[in-house]
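>>> Got a predicted model here, sequence first, then my questions.
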Amino acid sequence: MTPSWRKPVGMGLILALILIWCFGVASLSVPLGHLHALVQAPIYCFLGIAWIAPLKPLLRWMEVGRWR
């Protein structure tokens, strides 16, 4: 069996997504830093989990070659 080109491309896209997400959340640190800690905590918890949502279609594409 020959290896699929989708796996390395998908891994690159996953790394790019994580990098972009990190820069986006870091850019929000100044405005969010002025909020109370009890307000910041759920926001950062949501942002820490929300980056996983776009991975499902990407991982599916890596495995089967279709987005749906």
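Looks like it arrived, so ask away.
>>> only C-alpha atoms for contact and neighbour calcs from this point on.
Fine.
>>> need the helices for this protein, in chain order.
All helices of the chain, identified by DSSP state H, fall at 6-27, 29-33, 37-50, 55-64.
>>> Next one for the comparison:
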Amino acid sequence: MTPDWRKPVGMLAILALILVWCVAIASLSATVGGWHGLAQLAFYVVAGIVWIAPLKPLLRWMETGRWR
């Protein structure tokens, strides 16, 4: 079985997704820093979980070549 090109491309896409997400969340830190502590906690917990949502279709595409 030969290596597939989708896996390296998918890994680069995952790294790019993480980088973009980190920059987006970090750019909001000045605004979020002024919020109440529990609101900050809720924001960062949700932000820490939401980035995972696009990974399922991306990982499926890496394995099968299909988005659905």
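On my side now, so go ahead. Just so it is clear, the model here is predicted, and its values are computed rather than measured.
>>> returning to that earlier point: okay, the helices of the first structure in JSON lines with mean neighbour count next?
As requested, those are exported to JSON lines (neighbours: other C-alpha atoms under 10 Å):
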{"stretch": "helix 6-27", "mean neighbour count": "13"}
{"stretch": "helix 29-33", "mean neighbour count": "12"}
{"stretch": "helix 37-50", "mean neighbour count": "12"}
{"stretch": "helix 55-64", "mean neighbour count": "15"}
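>>> Contact partners for the most centrally placed residue in the second structure?
Nearest to the mean C-alpha position of the second structure, by C-alpha atoms, centre = their mean, lies residue 51 at 3.3 Å. Contacts for residue 51 of the second structure (C-alpha atoms under 8 Å, 6 or more residues apart in numbering) come out as 17, 18, 21.
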